[in-house]
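Asks: got a structure for you, letters missing:
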């Protein structure tokens, strides 16, 4: 069962990366720290580190379940098409049980090297899963100028995109993320 789930995630991940243009990167890494807290399960702190020159901690979080934790994947999107944003970092934290749960953290990097986090997205992949949620940026397929789209992609049995639903649209104006009210758009 675990092999089927991992295979399915690899298929979706390949298709997702192809559609999203996020690429593996060596500019960032994660460093974990286990802290004994007197309870049965220790706390695991994860730091996202920017490499190069002087290494810098850019984000810290605690793993939800250290026993189910599997891996962390870091990819970046260069030139996402938003004014003042040089790249987007996507950090995916994977937990495995009977299904896989992947928490996606997105950070937009400003031209001044400051991070602007987007709300976390969570996907659950089971044996028959055929959808996932992600952010789509203006310079990507299905992107809209000046907008960050939270989209849900439905896949065919062949792992090809069947259609993409718009769940929410965020705008990037005056160096801040805004959540305007709009209606959903579906692309086939």
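Replies: Sure thing, it's come through. If you're wondering where the values come from, they're calculated on a predicted model, not measured in any experiment.
Asks: make it CA atoms for all contacts and neighbour counts henceforth
Replies: Will do.
Asks: my read: residue 76 touches residue 24, true?
Replies: Yes - between residue 76 and residue 24 there is a contact at 6.6 Å, judged by Cα atoms under 8 Å.
Asks: which of these two has more neighbours?
Replies: Taking neighbours as other Cα atoms under 10 Å, residue 76 and residue 24 compare with residue 76 leading, 22 against 14.
Asks: Which element, helix or strand, includes the more buried one?
Replies: Following DSSP states H and E, one finds residue 76 within strand 69-78.
Asks: and that strand, which residues are buried?
Replies: Within strand 69-78, the residues scored as buried using 16 or more other Cα atoms under 10 Å are 69, 72, 74-78.
Asks: of all the residues you listed, which comes closest to residue 124?
Replies: For those, the residue nearest residue 124 by Cα to Cα is residue 69; the value is 13.9 Å.
Asks: Make TSV out of the buried residues of strand 69-78 and add distance to residue 9.
Replies: Formatted as TSV, the buried residues of strand 69-78 follow (distance: Cα to Cα, whole Å):
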residue	distance to residue 9
69	15
72	13
74	15
75	16
76	19
77	20
78	24
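Asks: put this beside the first:
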């Protein structure tokens, strides 16, 4: 048995004859609780309906089994797991670059970019760069970044306050937590 099959066999629920418990709490195909049954009675009920007896939870007492089509159940579980993996995407750090003397339209474009990044769950690093002697206007860059953070206040938390680093001034915003 290779590693992939071993991994899959651990995640699969027990079905039909592989269920080791003498008594089980039974749920039918429609989701209605039928009560506590002897395992052989439960298997017979499943067989009569041409479905499978699947162990849903072995944590309770007695364990919970359900009468369902195992193929469909397995497919839906795999689909749920795939969706969960998709939603596990980690936040990336996206950068929005601008100059301290940015035009108002260009500023709005950068603001829209930052908004889009934050709404998709990514962090935003807003950077203002300087060339040559422009570095003497660092206070204007700080004001610009403070303005941006105040405009994004509804959807973002200020993770790193604006600070000067070499020939750039930057700040980091993270999406507001949905709690």
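Replies: Received, thanks. Every value quoted in this text rests on a predicted model; they were computed, and no experiment measured them.
Asks: Would you pull the TM-score for this pair?
Replies: Here the TM-score for the pair of chains, by TM-score structural alignment, normalised by the length of the second structure, is 0.19; 62 aligned residues with a Cα RMSD of 5.8 Å.
Asks: if we can go back for a sec, now do the very next helix or strand once past the strand holding residue 76 of the first structure against strand 69-78: the angle between them, please.
Replies: The C-terminal neighbour of strand 69-78 of the first structure among helices and strands, as given by DSSP H and E, is strand 85-96. Relative orientation of strand 85-96 of the first structure versus strand 69-78 (axes from the mean of the first three to the mean of the last three Cα atoms, to 10 degrees): 160 degrees.
Asks: which stretches of the second structure form helices?
Replies: Assigned by DSSP state H, the second structure shows helices spanning 3-11, 39-48, 70-87, 104-119, 138-151.
Asks: Serialize those to TSV and add fields for mean neighbour count.
Replies: Below are those laid out as TSV (neighbours: other Cα atoms under 10 Å):
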stretch	mean neighbour count
helix 3-11	9
helix 39-48	17
helix 70-87	12
helix 104-119	16
helix 138-151	17
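Asks: Redo those as CSV? Include distance to residue 94 of the second structure.
Replies: Formatted as CSV, those follow (distance: least, Cα to Cα, whole Å):
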stretch, distance to residue 94 of the second structure
helix 3-11, 36
helix 39-48, 54
helix 70-87, 19
helix 104-119, 7
helix 138-151, 15
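Asks: Nearest to residue 163 of the second structure among those would be which one?
Replies: When those are compared by Cα to Cα, helix 138-151 sits nearest residue 163 of the second structure, at 7.5 Å.
Asks: which other helices and strands contact that closest one?
Replies: Packing partners of helix 138-151 of the second structure (3 or more Cα pairs under 8 Å, 6 or more residues apart in numbering; DSSP states H and E): strand 156-165, strand 168-175.
Asks: what packs against the strand holding residue 76 of the first structure?
Replies: strand 23-24, strand 28-35, strand 85-96.
Asks: now do 10 Å
Replies: Other helices and strands packing on strand 69-78 of the first structure, by 3 or more Cα pairs under 10 Å, 6 or more residues apart in numbering; DSSP states H and E, are helix 2-20, strand 23-24, strand 28-35, strand 43-50, strand 85-96, strand 100-110.
Asks: one step back: now do the shared contacts for residue 76 and residue 24 of the first structure.
Replies: Residues touching both residue 76 of the first structure and residue 24 by Cα atoms under 10 Å, 6 or more residues apart in numbering: residue 90.
Asks: Out of the buried residues of strand 69-78 of the first structure, which is nearest to residue 148 of the first structure?
Replies: Among the buried residues of strand 69-78 of the first structure, residue 77 lies closest to residue 148 of the first structure (Cα to Cα), at 13.0 Å.
Asks: Of all the helices of the second structure, which one is nearest residue 95 of the second structure?
Replies: Nearest of these (Cα to Cα): helix 104-119, 8.2 Å.
Asks: what's the angle from that closest one to strand 168-175?
Replies: Relative orientation of helix 104-119 of the second structure versus strand 168-175 (the same axes, to 10 degrees): 40 degrees.
Asks: now for helix 104-119 of the second structure, which elements pack on it?
Replies: For helix 104-119 of the second structure, the elements it packs on are strand 93-99, strand 123-129, helix 138-151, strand 156-165, strand 168-175, judged by 3+ Cα pairs under 10 Å, 6+ apart.
Asks: This completes my enquiry, with thanks.
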